[in-house]
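Participant: Take a look and give me a structure for this.
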Amino acid sequence: MPVIPFDPTRHIIRNVPAHIDIDSRWLLLALLSDLVAIRDSEPDPQRAEQLRTITCALGAVLARFEPPKGAA
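Facilitator: Okay, here's the model as predicted:
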């Protein structure tokens, strides 16, 4: 499986679907879960909104690596 280089300054369009190894995916999901818990318990509305922005961005990145619907 080829490695997709990560460079946030440019967008590479290829025929290779986005992928990530399973261990890294689970670590990122655990991180997202922890951030959501921190965000939900944050008493300061401004900091909670900043955390919401971060958790939404991380969730969007992780969504790229979800298996297609109906895949085994």
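
Participant: When you work out contacts or count neighbours from here on, use the C-alpha atoms and nothing else.
Facilitator: Will do.

Participant: and Val16, what element?
Facilitator: Secondary structure assignment for Val16, by DSSP states H and E: no helix or strand.

Participant: Could you tell me how many residues sit around it?
Facilitator: A count of neighbours around Val16, defined by other CA atoms under 10 Å, yields 10.

Participant: one more, for comparison:
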Amino acid sequence: MPVIPFDSPMNHLNNTPPHIDYESHWLLLAIQSDFIRFRSGEQDNQRAIELRKITTRLSSALARFEPPKGAA
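Facilitator: Sure, this is the predicted structure:
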């Protein structure tokens, strides 16, 4: 599986929006879902805050990519 840099100069030259393969996109969404579930059940306020930071950053990273090729 080829690695596509997040800030690839080719994306800017070709006006191609960033994209990710279907399996990787699905795995990242599953990880995000798990983090949100853990955050919701976290009793320790400091840990919940840290999990919120992680889920926010992961959401931002996922928002940079278009839906996987072939997705409806």
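
Participant: Now do the helices in structure 1.
Facilitator: 22-41, 45-63 (DSSP state H).

Participant: can I get those helices in a markdown table with mean neighbour count and distance to Arg14 of structure 1?
Facilitator: Converted to a markdown table, the helices of structure 1 look like this (neighbours: other CA atoms under 10 Å; distance: least, CA to CA, whole Å):
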| stretch | mean neighbour count | distance to Arg14 of structure 1 |
| --- | --- | --- |
| helix 22-41 | 14 | 21 |
| helix 45-63 | 14 | 17 |
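
Participant: right, so of the ones you listed, which gets closest to Ile12 of structure 1?
Facilitator: helix 45-63 (14.9 Å; CA to CA).

Participant: ok, back up a step: distance to Phe6 of structure 1 added to the helices of structure 1, as CSV?
Facilitator: Putting the helices of structure 1 into CSV (distance: least, CA to CA, whole Å) gives the following:
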stretch, distance to Phe6 of structure 1
helix 22-41, 14
helix 45-63, 12
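
Participant: So which of these is nearest Pro2 of structure 1?
Facilitator: Comparing the helices of structure 1 under CA to CA, the one sitting nearest is helix 22-41, at 14.9 Å.

Participant: Please enumerate residues in contact with the closest one?
Facilitator: Contacting residues not belonging to helix 22-41 of structure 1 are listed as 47-48, 51-52, 55, 58-59, 62 [CA atoms under 8 Å, 6 or more residues apart in numbering].
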